[in-house]
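1. sequence and predicted model, in that order:
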Amino acid sequence: MSSTFIAPTIASLFPGGLPLWLRAYDGSVAGDESVPYGLEITSRRGLAYMMTAPGDLGLARAYVAGDLVLHGVHPGDPYEAIARLKGHTGFKIPNPAKLAGLVAALGVGNLVPPHPPAQEHLPAWRRRAEGMRALTSWGRHSQQRDADAIHHHYDVSNTFYEHVLGESMTYTCAVFPTPQASLEEAQENKYDLVCRKLDLKPGQRLLDLGCGWGGMVRHAARHYGVKALGVTLSREQATWAQNEIKRQGLDDLAEVRHLDYRDVAETDFDAVSSIGLTEHIGVANYPAYFAFIHDKLKPQGRMLNHCITRHDNRGSAHAGAFIDRYVFPDGELAGSGTIVRAVEDAGLEVQHHENFREHYAKTLAGWCRNLAENWDACVAETNEGTARVWGLYMAGSRIGFERNEIQLHHVLATKTVDGVSGYPLRHEF
C-alpha cells in the first residue's frame, strides 16, 4: 500500500465531497483541517469495515468498534458532526479503472469483512432464514421473534435508561407546551394530552399496548382515576414498572404485565393507547393490529395511536441497515396516511390526526444531552460500544426529524356503532 494514500482515497468516495476532514492511520489527511469536526480511521480493521460495507453500515461498524473516531463532538451527542455527514455517506461506486486502483492501493486484505461488533444484530436475511420454521400468520413478526427484537433494544439496562431518559423513564416523543419547557415537563404534558384525547374518566378501564416502563399507566391512574393495564414484551421494563407502581401506591388502579399484547384476554376497555408500538409490528400486520384494538374496545370507546411515521406513503417501510441491525430489528415505518387507512379499514372512525415532528427532534436533543452528561455511568453500566450506538442513533434520528424525513403522528379514533361515536361536536382536549 502506498503511503499517505488512505484518507484522500476514502474521501473521494463520499458523494458531493467530504464535509469534514479525514485522517488515517498511515498519516494521510484529506479535507479542510480548519473545520472543527473530523473523522480519524485508527486501524486497518476500521478501514476494512468501511471498505466491505460501504456507506452508513461500514462507518457505523468502525465507529461502534472504536476504529473510527469523531473529533469535535462528544460521543454521547455527535449531532454537529453527524449533521454535516448526513446525505454524504452513500459511497459512490468508482469507474472500473479507479476501482481496480483502489483495491490495489488499499490492499486486498482490507476486502475481507471483519467480524461485526458485538452490538450488531443478525441481518434481516439471516433472521428470515432462521425464522422460517416458526412462521405464523404474522409472518416474521411471530411472538418469539418480536420478543427477541424487543429484548435486543429495550433490555439493555434499566439503570442505563434512567441516565438517558431522565426521571420520567419515557422512551417516546415528548410534547413541549412551550419551547423552554424541560424534557420532564414535556413528557408529563404528553401523557396528559393522551389522557385528554381519550377523554378518560374515573372508573374507566384503559389498555396501554407496549407500555414501556409504565408512564402512561401511572399517569392515567394517578391523575384520572382510571383502572389501567399495561403490557410489554420487555421483562426488564415490566419489572421496573411493577416496582414503581408499588412504590407510588397505585396498586389498586395500575397494573403492568410482561405479556405479548396479542395474549391480552380482557375486553370492553373504554380506551386503548398505543404509544410507540406500531413501529415494531410490521406494516403488513396493521390490519390485524387495529382489528385487535377494535375488538378490545367497548362501543364509543377511543383509541390513540402514537408512532413514528415516514413523511410520505410511497417509500419502503424498512429501516436502513444501521437501524435494523443495531437499534430496531424488524422495525418498519409507514406514512401517517397508511396508518389512517388501516385504522379506518378496521372499522374505527378517525376523529383527529396530528403531527409532532419538531417535538421529537427536541426530545432526542434532550436524550443526547443526558447521555453526554452521564457518559461515564452509561459506559460503566453497559460498555462503550453500546453507548456509542445510542449516541449515533439518537443524534441521527434528531436530524431525520429536523429535516422532515420522519415524523411523529397521533391518530385518535372511536369505535363508532350504528353511527354513534360518543365524540363531541368539537374536540375538547
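-> Perfect, I can see it now.

2. CA atoms for contacts and neighbours, from now on please.
-> Noted.

3. all strands of this structure, in order?
-> Using DSSP state E, the strands assigned to the chain run over residues 21-24, 29-30, 38-41, 68-71, 205-209, 227-232, 254-258, 269-275, 297-310, 349-355, 406-414.

4. which parts of the fourth one are buried?
-> Taking 16 or more other Cα atoms under 10 Å as the neighbour-count basis, strand 68-71 is seen to contain the buried residues 68-71.

5. what's in contact with that strand?
-> If you take Cα atoms under 8 Å, 6 or more residues apart in numbering as the criterion, strand 68-71 is touched by 36-42, 46, 59, 62-63, 78, 81.

6. which of the residues you listed count as buried?
-> Applying 16+ other Cα under 10 Å to those, the neighbour count classes 37-42, 46, 59, 62-63, 78, 81 as buried.

7. now L68. Nearest residue, chain neighbours left out?
-> I41 (4.7 Å; Cα to Cα, 6 or more residues apart in numbering).

8. which helix is the longest one in this protein?
-> The residue-count maximum for a helix in the chain (DSSP state H) belongs to helix 384-402.

9. in terms of secondary structure, what does that helix contact?
-> Helix 384-402 sits against helix 56-65, helix 79-85, helix 357-373, helix 375-381, with contacts defined as 3 or more Cα pairs under 8 Å, 6 or more residues apart in numbering; DSSP states H and E.

10. next, the angle strand 297-310 makes with that helix.
-> 100 degrees (axes from the mean of the first three to the mean of the last three Cα atoms, to 10 degrees).

11. report the angle between the axes of helix 384-402 and helix 56-65?
-> Using the same axes, to 10 degrees: helix 384-402 against helix 56-65 is 140 degrees.

12. off-centre distance for stretch 316-330?
-> Computed by Cα atoms, centre = their mean, to the nearest Å, the chain-centroid distance of stretch 316-330 equals 9 Å.

13. from the contacts of strand 68-71, pick the one nearest E244.
-> Proximity of these to E244, judged by Cα to Cα, is greatest for P78, which lies at 32.6 Å.

14. chain center to the longest helix of the chain, what's the gap?
-> Counting by Cα atoms, centre = their mean, helix 384-402 comes out at 10 Å from the chain centroid.

15. and here is the other one:
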Amino acid sequence: MVELRFHGTGDGHPATLGDLIHTVTTGELPMRITAFDGTDVGPQDSPVRIEVKNRRGLDYLLTAPGDLGIARAYLMGDLEVYGIHPGNPYQAFQLLKSGVSTRRPKAREIADLAKGFELHKLRTPPLPAQEAPARWRRRLETKVPATSKLRAARAISHHYDVSNAFYEKVLGPSMAYTCAVYASDADTLEQAQERKFDLVAQKLALKPGMRLLDVGCGWGGMVRHAVKHYGVTAIGVTLSKEQASWASAAIERDGLSDHAEVRHLDYRDVPEADFDAISSIGLTEHIGVRNYPAYFGYLHGKLAEGGRLLNHCITRADNKAGARPEPFTDRYVFPDGELGSPSQVIGACHDAGFEVQHDENLRLHYAKTLAAWCQNLQDSWDFCVDEAGEGTAKVWGLYMAGSQFSFEANWLQLHQVLATKVGPEGQSSYPWRPDWDPSPSVS
C-alpha cells in the first residue's frame, strides 16, 4: 500500500476528498471520483463518475460518514452521479457495495485528516426536506414510544402518503408495493403480482363465504383479488389515508362493495373477530421486533379455530445484524421500521400459539420486483418528479436500487410464513400435505 502524504496537513494546507478516500480504502476504486478540491481518483474510463461539487457536499460526507452523508449530498444537489439514471441507480450500488474495500485508519491518519479538514469548525449543513428526525428526536417530539398508534400512523404516512399518482407510475396497475412471485424470467410485473396474491389466497385455502382480514392492506390489492376470484368477504385496514381512499374507489369501481371494504384504521382497532383467514403482506416490517409477540398474539386472537395466517415480510438473512435499518432507510424510507430474522418471525409466531406449517423464502423474487419498479420510475421520471418532487423521486430511486442489490447479495430476504390456529387440545384442520399450487397460473 502506498504511504499517504497529505497536501501539507502538517504545514497548514487543507486535506482533500482524495486524501480521505485513500485513507479509508484499499486497492483499486471501481469508479471515478472527482471533487471541487482537485480530487480525481479511480479509473478514467469508468462508466460511472461521482462528483462532489462543493465544500458543502464534502461537509455532508464528513458529518455523516457512509450512506447517510452520501444521500444528503446527493439529494441537495451537492453530489452528482454521472452515467446512471436517478430513477435507477442500481449500477452505482453494484460498484460501490461490491467493489470498494475499506480499512480502519490509524490514529495518526485520523488526526491528520481532522486537522486537514478543520473538523473542529465543522457543522452539519441543512438537511433535505425528505429526511425524518433521528429516532431519539422522534420520540422526544411526539413524547410517545414507537409502539404508540400515533407514532405508527406518522411513520406510515411518511412513506405511503406521497402521491397515489406517483405510486401508480412506479408500482404499475396492480398498485402492489410488496414482493411479486415470478414463475419465470418472462413474467411481467403484473403477472407476478397477480401470482403473489393468488399464492397467498391458495395458502390460506380461501373459499366462497369465508371471512378474510388483510392487515396493512396497502391499496387493497389482496382484498380485491380475494373477493373477485375466491368469493370471500374481506376487510382491509391501513394507516395511510391515501391508500384507503384509492382502495375504496377501486373497490367501488370493480363492483365489489358488497363484499370488500378498506378502512383507514390501525389493525389493533378492528372490532370484528373469528376471521377464517388473515393475510399480513408487508406489515411486519413496521411493527418492531420487540413487538412481534403482541402483534402475533393479536392476530391469533382474531382468528377462528382452524383459521390460517399468512405473514409475508422482509427479514434479515440471519441473527448477526441488528434489527434497525441503516440510517438512510430509517430517516428517509421506513421511520421506526425494523427487520427481524426468519427465526425471530417464526419463533414469535409459535410463541403466540400458532402452529407454523410452511415457510418460503422469495428473496430473488423481490430483487426482480425491485428491478421492475426502478425501471418504471426511470421510464416515468419526469411525471414522478412533477408529482412528488425531485428529492422524493431520488429517494425512491436510491431505496429501491439499494434494496435490489441487498436482496441479490442475500443481506435481505423475503419470507412467507403460513401458520394455523390449533384447537385447545391440539386439534388441527390442516391437511396431510400442502393443499396449494406452489406456482399458480395467472390469466
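-> Perfect, thanks for sending it. Predicted model, so just to flag it, every value in this text is computed and none were measured.

16. which residues in the stretch 51-200 of structure 1 form helices?
-> Secondary structure of the stretch 51-200 of structure 1 (DSSP state H, counting those that start in this stretch): helices at 56-65, 79-85, 96-106, 124-131, 143-154, 158-165, 183-197.

17. of those, which approaches H280 of structure 1 most closely?
-> Here helix 143-154 is closest among those (Cα to Cα), at 7.8 Å.

18. quick one: what's aligned to E130 of structure 1 in structure 2?
-> By TM-score structural alignment, E130 of structure 1 lines up with E141 in structure 2.

19. okay, now its match: neighbour count?
-> Neighbourhood size, E141 of structure 2 [other Cα atoms under 10 Å]: 10.

20. OK, contacts around it?
-> Taking Cα under 8 Å, 6+ apart, one finds nothing in contact with E141 of structure 2.

21. returning to what we had before: dump the strands of structure 1 into a markdown table; add distance to L122 of structure 1 as well.
-> As requested, the strands of structure 1 are exported to a markdown table (distance: least, Cα to Cα, whole Å):
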| stretch | distance to L122 of structure 1 |
| --- | --- |
| strand 21-24 | 29 |
| strand 29-30 | 34 |
| strand 38-41 | 25 |
| strand 68-71 | 22 |
| strand 205-209 | 26 |
| strand 227-232 | 23 |
| strand 254-258 | 25 |
| strand 269-275 | 26 |
| strand 297-310 | 23 |
| strand 349-355 | 33 |
| strand 406-414 | 25 |
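
22. quick one, which of the ones you listed is nearest to E332 of structure 1?
-> Per Cα to Cα, nearest to E332 of structure 1 of the strands of structure 1: strand 297-310, 9.1 Å.

23. in structure 2, what stretch matches the closest one?
-> With TM-score structural alignment as the criterion, strand 297-310 of structure 1 aligns to 303-316.

24. that stretch vs structure 1, mean deviation?
-> Compared with structure 1 after the fit, stretch 303-316 of structure 2 shows a mean deviation of 0.4 Å (mean Cα distance after the TM-score superposition for structure 1).

25. in that stretch, what counts as buried?
-> 303-316.

26. for those, which one is nearest L199 of structure 2?
-> Nearest to L199 of structure 2 out of the buried residues of stretch 303-316 of structure 2 is L310 (Cα to Cα; 10.2 Å).

27. tally of neighbours for T363 of structure 1?
-> Counted by other Cα under 10 Å, the residues lying close to T363 of structure 1 total 25.

28. which residues are in contact with it?
-> Taking Cα under 8 Å, 6+ apart as the test, what T363 of structure 1 contacts is 173-174, 183.

29. aligned to it, what sits in structure 2?
-> In structure 2, T363 of structure 1 lands on T369 (TM-score structural alignment).

30. what distance do you get for that match to L204 of structure 2?
-> According to Cα to Cα, to the nearest Å, T369 of structure 2 stands 23 Å off from L204 of structure 2.

31. got it, and H159 of structure 2?
-> 28 Å.

32. okay, the two: which has more neighbours?
-> L204 (23 against 15).

33. so who does that one touch?
-> Per Cα under 8 Å, 6+ apart, neighbours of L204 of structure 2: 277-278, 308-310, 418.

34. counterpart of it in structure 1?
-> Under the alignment (TM-score structural alignment), L204 of structure 2 maps onto L198 of structure 1.

35. also R195 of structure 2?
-> Using TM-score structural alignment, the equivalent of R195 of structure 2 in structure 1 is N189.

36. same deal with A277 of structure 2?
-> Aligned by TM-score structural alignment, A277 of structure 2 pairs with A271 of structure 1.

37. what count of nearby residues applies to that match?
-> 26.

38. you'd agree it is up against G203?
-> No: counting by Cα atoms under 8 Å, A271 of structure 1 does not reach G203; the two are 11.8 Å apart.

39. mind listing what K394 of structure 2 touches?
-> So K394 of structure 2 contacts 75, 86-87 (Cα under 8 Å, 6+ apart).

40. check the spacing between the equivalent of it over in structure 1 and A62 of structure 1 real quick.
-> In structure 1, the residue matched to K394 of structure 2 (TM-score structural alignment) is R388. Here the criterion is Cα to Cα. By it, R388 of structure 1 lies 11 Å from A62 of structure 1.

41. same check, this time on P94 of structure 1
-> 22 Å.

42. R325 of structure 1 too?
-> 14 Å.

43. swap in V417 of structure 1?
-> Counting by Cα to Cα, the gap from V417 of structure 1 to A62 of structure 1 is 56 Å.

44. H121 of structure 1 too?
-> Counting by Cα to Cα, the gap from H121 of structure 1 to A62 of structure 1 is 15 Å.

45. swap in Y37 of structure 1?
-> 17 Å.

46. ok, now T278 of structure 1?
-> The value you get for T278 of structure 1 to A62 of structure 1, if Cα to Cα is used, is 31 Å.

47. same check, this time on G301 of structure 1
-> Counting by Cα to Cα, the gap from G301 of structure 1 to A62 of structure 1 is 50 Å.

48. V411 of structure 1 now?
-> V411 of structure 1 is 39 Å from A62 of structure 1, by Cα to Cα.
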